[in-house]
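Enquirer: dropping a prediction and its sequence here:
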Amino acid sequence: MSDSGTNGSGRGGGPRQGGQSSGRSGSHRDAKGRERNRGPRTFTDNAPSQRTRRADPARLVAFEVLRAVASEDAYANLVLPARIRHHGLDKRDAGFATELSYGALRGQGTYDAVLARCVDRPLDQLDPAILDALRIGAHQLLAMRVPAHAALDQTVGLARAVIGAGPSTLINAVLRKVSARSLEEWLELLLSEETDETRIASTRYAHPEWIVRALRQSLVAHGRPVAEINDLLAADNAAPVVNLVALPGLGSLDEALEGGATPGELVADSALSSGGDLGRLASVREGSLRVQDVGSQLVARAMAAVDLGDRTTRSSGAADGGERWLDLCAGPGGKAALLAALARQQGAHLLANESAPHRAKLVRQALSAVPEEGWSVRTGDGREMGAEQPESFDRVLVDVPCTGLGALRRRPESRWRRTPKDLVDLGPLQRQLLKSALDAVKPGGVVAYVTCSPHPAETTAVVSDVLRKREDLELLDAGAVLDSVSLTGGLDAGHDLTAQLWPHVHQTDAMFLALIHKKA
C-alpha cells in the first residue's frame, strides 16, 4: 500500500523509520528563546478536548470488517464491498480500507505476538473489539506507509468513537509501545532465542504452525523443493491482483482495459486489474466479464480441452446431439459460468449441480449471461448423482469442498479458522464426490478432480485411494493439458500426471488438477 500526501484523516506519507514513536520534530526553544525539555506536541498528545473523536470512514470500514469476521464468522471478501458502499468511500479510501482490512487479517499472528509484548495481560482477556482495534493500529504502524502520529491519532479516535473513552486510553498506550520499533526490529526481538524453523516461519510470515508444516509437506508431495516454503508463505501475504475473465464468445475485455486493466499473460480472455469498484463496469454487472482467479480459469479450460475423440456415446440431452457436461459442485457459479460459455462454443450442454438452494440461486445468477438453452441447474446432493444418472456425462468437473489452503492470500481469515481436523473431516466427502463423478461419467469420458488446496490429504491421496479400487480408470497428463490451454506453456505444474499451481510460481491460487479418464 502506497499513498501520497497527508490529509486530514492521517493517511499517506513516506515509509516510516523504525524507532519513531510520535513523529516529533522542530526546535526545542519556545517563543522567548527558552530551552524546552521536549519537542512540540503532536495532535495525539493534545488535551482531551482537542483529540480526534470521530472515526475515519476508511478505518471504520476496516474495523467493521474485522468485527464481522471475528464475531459472525463472516468472510472479509463478502463483507468489505458492502461496507465500502455503505460508507460511500471513494476509490482512494476504498483502497486504503481494503489494504488495512486484509493486511490486519493476514498479519494477525505476527501482530498478536508483538501486542503480547506490549499488553499487561493475555490477549484473550482483552475485549475482542479492543484487540481488533489494536491489530488495525499495528498494521498501520508496522506495514503501511502511514506516519506513526497519524496511525496513532486516527486509531485512537476510531476507538474513542466506537468502543469508548476508557478503552481508547489503553489502545493509545499499547500502540505507543508498538511504534517504538519497526517490524524487523520486533521480529528480531521475538525470534532472538527461537531455533525451531516452523515457529520462526510461523511468526515471521503470520501462518499457524500446522499450516507451515502442511505447506512444506505439500511442496514435497508435488515435486517442489521444500526450500521454497518461505517464498510460498510470503506469496500468501502479498495483496493479490484482481483477475478478470471475459466469457468466451460472449464477453469482452475492452471496457476493463479502457479502465486501466492489463491483458492477462497466462490464459486467453483474461485481464489483471488493480481493483476498485468493478461493479461500475457494465460488462461486470451483466455477467459477461467476471472476477475469477487465473488458476480457476486454467483448470476449467483444461477439462473442456481434453481430446475425447469419438470415444463416448453422444447424448440426446445435449444440443444437436453434442456432449453433456456436469459441474458437480457448482456453487457459487464462477467455474460454471466459464464452462457454460465453453460448452456453448463446442455445442455441448452443461448441467450445474449444487446441493444448497441458496447457492444454487447464485449459480443461476452466474449463468444468466449465457443463453439458457446451453445450461441447466440442479439442486441436489452431488454424492447421489452417480447413482441417479450413471454414465450420462462426457465431462465432469468435481471441484470438491476443501480447506482452501491454496487461497489464503484471497481469504486471509481462513488461516486462523482452519484446523488439522478439517483435513480429516473433509476427506470422506471428497472421496464420495469423486466416486459419484466417476460413476456419472461415460466410458471414454473424463473427470476433472479439482481442489483449491495443495495438501496431499486433499489431492493425491484422494485420487490414488479412489483409483486403487478400480481398473477402469487411468490418469491423463494434467500438466500437459494445462500447458496446452495456457498462453505461455511450460508452466512446470505437472508431477506424476497430476498438476499443482502455486502462488509463488504462477501467481495463481494453489489449484490442484487431476484428469481421470474412464476407459471405453
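Expert: Received, thanks.
Enquirer: going by C-alpha atoms from here, please, whenever you check contacts or count neighbours.
Expert: Fine.
Enquirer: spatially central residue for the chain, please.
Expert: In the chain, the residue lying closest to the centroid (CA atoms, centre = their mean) is Arg410, at 1.2 Å.
Enquirer: and it, how far from Arg106?
Expert: Taking CA to CA, to the nearest Å as the criterion, Arg410 is separated from Arg106 by 10 Å.
Enquirer: before we move on, what about Phe393?
Expert: Noted for Phe393: a distance of 41 Å to Arg106, by CA to CA.
Enquirer: same question, Gly494
Expert: Gly494 is 29 Å from Arg106, by CA to CA.
Enquirer: looking at these two, which one has more neighbours?
Expert: Using other CA atoms under 10 Å, the more surrounded residue of Gly494 and Arg106 is Arg106, with 28 against 23.
Enquirer: find the nearest non-adjacent residue to that one, please.
Expert: Take Arg106 and drop its neighbours on the chain: the residue closest to it by CA to CA, 6 or more residues apart in numbering is Pro412, 5.0 Å away.
Enquirer: could you do Asn77 as well?
Expert: Nearest to Asn77 is Arg411, by CA to CA, 6+ apart, at 7.0 Å.
Enquirer: surely that neighbour and Leu80 touch.
Expert: No - Arg411 is beyond contact range of Leu80, at 11.8 Å (criterion: CA atoms under 8 Å).
Enquirer: who's more crowded, the two?
Expert: More crowded of Arg411 and Leu80, by other CA under 10 Å: Leu80, with 22 against 18.
Enquirer: in what helix or strand does the more buried one lie?
Expert: helix 76-87 (DSSP states H and E).
Enquirer: alright, now check it against this:
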Amino acid sequence: MSPERSQNRSSGSGRAPQQRQGRDAQGRQRSGSRGRGGQRSGWSQSAPSQRARTTTSARQVAFEGMRAVRENDAYANLVLPRLLRQHRLEPRDAGFATELLYGTLRTQGRLDGIIARCVDRELADVDPAVLDVIRLGAYQLLDMAVAPHAATSETVALARANVGAGAPGFVNAILRRVGEKDLEQWIAEAAPARGDDENAHLAFVHSHPQWMVRSLGDALAAHGRSRSEIDDLLAAQNQPPAVSLVMRPGLTDAEELQAAGASPGRLSIFAASWPAGDPGKAVPVAQGRAAVQDEGSQLAALALGLGADDLVRSEDDFHWLDLCAGPGGKTALLAGLSVERDADLLAIEVQEHRTELVERAVKTLADAGADVDVRAADGRTIGAEMPARFSRVLADVPCTGMGALRRRPEARWRRTPGDVGQLGKLQRELLESALEAVAPGGVVAYVTCSPHVAETLFVLKDVLRGREDIEQLDARPAVAAGLLPGLESSTDLGDGPAVQLWPHIHGTDAMFIALLRRTA
C-alpha cells in the first residue's frame, strides 16, 4: 500500500486506549484551543464513556429502517410509516428521516464505492450495522445539505447508541475521510471512466446495478427512444416521486381534494398531487374515497376501464376481470368505472394477505354499489376455469419493478438478472390465461411496472406467436382517453402499438401498457 493510500484509510479498530495524551487520569479531555494560540479552558466535565449516547430521532428512524430492510427483507415504503408513527416525529424531522432513509438506500452502491476507498478491509468484513451507520453519515455529507460537523457528530452518536463501544471511533475516522472530498470530487476519483466502460461509469454515478443500466438502455432503444436518454432516465429514477392521489370515481372530486390541501394532477383525469406530509390525514383519503396511486398506474387502469370503450366488440360488456389484483389500486379504479357501465368485476389475487389489501381498497366502492367479487385464487387457472367469460381483462403481472425504483429504493439491490427469467415464465402463463378468459371481441390489457424488454415486448411476441385469434391494438388512444383535457396531443406516447411510460419523460413510473383483442 502506498503512503498516500495509507493516509486515506482508517484501520478501523474502534478501540481507544484507556488514557491518552491530553487526558487526565479520569479520561477527561482539555477543552478550548490548546496548542493553537488560544486560552486553555480547563478539563471537560465528562469522560468519553459518560458522554451522550443518543442521537436525533430522525436519524434513529432512518437507522431502524435500514436495519429492517437488511435483516428482514422489509420494504422501506412499508416500514417507514410505522416507524414515523412509533417515534412521533414532527413533520420537519419526518421529512429528514424520509430523505435520509430513502436516499441512502437509493445511493447505496455509489456510497459503498466511496466508503471502500476509506476503509482498510473489504466492506463485507465490516459489521453490517456499522456499515449502515457509515452509509447514513456519508449520504448526509455527500448528498444532503447537512453541515459536516453535524453529520459526523450525530452519526457517531448514532453508532454509540446502537452499535457498540468500539464503533464510534471507527465511524468517526471513516466519515472524516469521506468528508475530505465533495461528491463531484469522489465521482471523478472513484467512478470508472466513461470511455472505458460506459455502463460501469453510469452504474457508479447513478447508483444502479450494471445489469440494470444495460437493460434500461436496451429498453429505451427497443421502445423507439434514443440510448442517449439513459443519463436522464437513471437520474429520474433517483428522484423521490411526488405523492399522487387518485379519486375514486363517483366518490370525490378535484374540488374536494383541493380543499383538503391537494393540487391538480399532472396527467390523469382522476389524479391530484399531495404537496407534503401524510395524505392519510385528508378526509377523502381517510374515508377511502381517494388513495395514493402513481399517475402511471392510473393511466394503465383507465386505458382498459375507460379507453377501451370503443375497442370492445363482444356481445356484452358486463363482466370484467382483474387477474392479478393485489394490492388493489387498479382494481379500485376499475371498480369505480364499472358502475357507470353496469358491469361486475372479479378480482383475483393468489396471496391471502394481498387479497385482504384488495378487499380494503374496494370496500368503500362496494359499499357505494360497485359489484366487486374479490377471491383468493391463481390467475393462471382462470382461463381454463372461466373460458371466454369476460369482456375486459386486466393482466397487471408480477415483474421486477424496474419501473418503480423511485418509490422502492431498495429494489435495485435485491433484483438479479435471474429474476427476469423466473418471472418471464409466470408472465407468459398469466397472459395466456387472460387471453383464454376474455370473450371474443373482448380486450386484454397486459401491464407491467417494468420497461425491460424480456418482461414486455418479448412476452407479447412469445405468447402471440401462432395465435391467429388475437390482434394487438394501438394502445395510444386508449391511454390518451385518461389524460387531462388538452394533453391528448401534447403527451409523447411513443410510436405504438404499445405505450411505454417513462419517469424522465412523463414523471410517472415506467408502466408498460399493451392492449390485445380476441377476434374469434
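Expert: Done, it's in. These numbers were taken from a predicted model, which means no experiment stands behind them.
Enquirer: can you give me the TM-score here?
Expert: For this chain pair, the superposition-based TM-score is 0.89 by TM-score structural alignment, normalised by the length of structure 1; 480 aligned residues with a CA RMSD of 2.2 Å.
Enquirer: if we can go back for a sec, mind checking what the residue nearest to Asn77 of structure 1 lines up with in structure 2?
Expert: In structure 2, the residue matched to Arg411 of structure 1 (TM-score structural alignment) is Arg408.
Enquirer: so the helix with the most length in structure 1 aligns onto which residues of structure 2?
Expert: Using DSSP state H, we find that the single longest helix of structure 1 is helix 420-440. Here helix 420-440 of structure 1 aligns to structure 2 at residues 417-437, judged by TM-score structural alignment.
Enquirer: structure 1: which residue goes with Asn238 of structure 2?
Expert: Using TM-score structural alignment, Asn238 of structure 2 lines up with Asn237 in structure 1.
Enquirer: ok, now which ones touch that match?
Expert: Contacts for Asn237 of structure 1 (CA atoms under 8 Å, 6 or more residues apart in numbering) come out as 103, 106-107, 205, 409.
Enquirer: gap between it and Val377 of structure 1?
Expert: Distance, Asn237 of structure 1 to Val377 of structure 1, using CA to CA: 36 Å.
Enquirer: part of a helix, is Arg53 of structure 2?
Expert: No - Arg53 of structure 2 is assigned coil when assessed by DSSP: H, G, I helix; E, B strand; the rest coil, not a helix.
Enquirer: please say which position in structure 2 Leu475 of structure 1 maps to.
Expert: Aligning on TM-score structural alignment places Leu475 of structure 1 opposite Gln472 in structure 2.
Enquirer: surely that match is in a helix?
Expert: No - counting by three-state DSSP, Gln472 of structure 2 is not part of a helix but strand.
Enquirer: residues in contact with the nearest residue to it once chain neighbours are set aside?
Expert: Counting by CA to CA, 6+ apart, Leu516 is the residue found nearest to Gln472 of structure 2 once chain neighbours are left out, at 4.5 Å. Contacts for Leu516 of structure 2 were tallied using CA under 8 Å, 6+ apart; they are 443-446, 470-473.
Enquirer: now the strands: where do they sit in the stretch 1-150 of structure 1?
Expert: For the stretch 1-150 of structure 1, applying DSSP state E, counting those that start in this stretch gives no strands.
Enquirer: the stretch 301-450 of structure 2 now?
Expert: 319-322, 344-349, 371-376, 390-396, 438-448.
Enquirer: in TSV, list those along with distance to Phe270 of structure 2 and mean neighbour count.
Expert: Shown next, in TSV, are these (distance: least, CA to CA, whole Å; neighbours: other CA atoms under 10 Å):
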stretch	distance to Phe270 of structure 2	mean neighbour count
strand 319-322	19	24
strand 344-349	20	24
strand 371-376	20	19
strand 390-396	19	28
strand 438-448	19	27
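Enquirer: can I get those strands in JSON lines including distance to Gly250 of structure 2?
Expert: Listed next are the strands of the stretch 301-450 of structure 2 as JSON lines, based on distance: least, CA to CA, whole Å:
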{"stretch": "strand 319-322", "distance to Gly250 of structure 2": "19"}
{"stretch": "strand 344-349", "distance to Gly250 of structure 2": "16"}
{"stretch": "strand 371-376", "distance to Gly250 of structure 2": "14"}
{"stretch": "strand 390-396", "distance to Gly250 of structure 2": "21"}
{"stretch": "strand 438-448", "distance to Gly250 of structure 2": "23"}
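Enquirer: what's the closest of those to Glu180 of structure 2?
Expert: strand 438-448 (43.3 Å; CA to CA).
Enquirer: so which elements touch whichever helix or strand comes after the closest one?
Expert: The element immediately downstream of strand 438-448 of structure 2 (helix or strand, assigned by DSSP H and E) is helix 457-464. With contacts taken as 3 or more CA pairs under 8 Å, 6 or more residues apart in numbering; DSSP states H and E, helix 457-464 of structure 2 sits against helix 417-437.
Enquirer: for the helix it packs on, buried residues please.
Expert: 420, 423-424, 427-437 (16 or more other CA atoms under 10 Å).
Enquirer: quick one on the thing from earlier: average distance between the helix holding Leu80 of structure 1 and structure 2?
Expert: Once fitted to structure 2, helix 76-87 of structure 1 is off its aligned match by 0.3 Å on average (mean CA distance after the TM-score superposition for structure 1).
Enquirer: in structure 2, what stretch matches that helix?
Expert: Helix 76-87 of structure 1 covers residues 76-87 of structure 2 once aligned (TM-score structural alignment).
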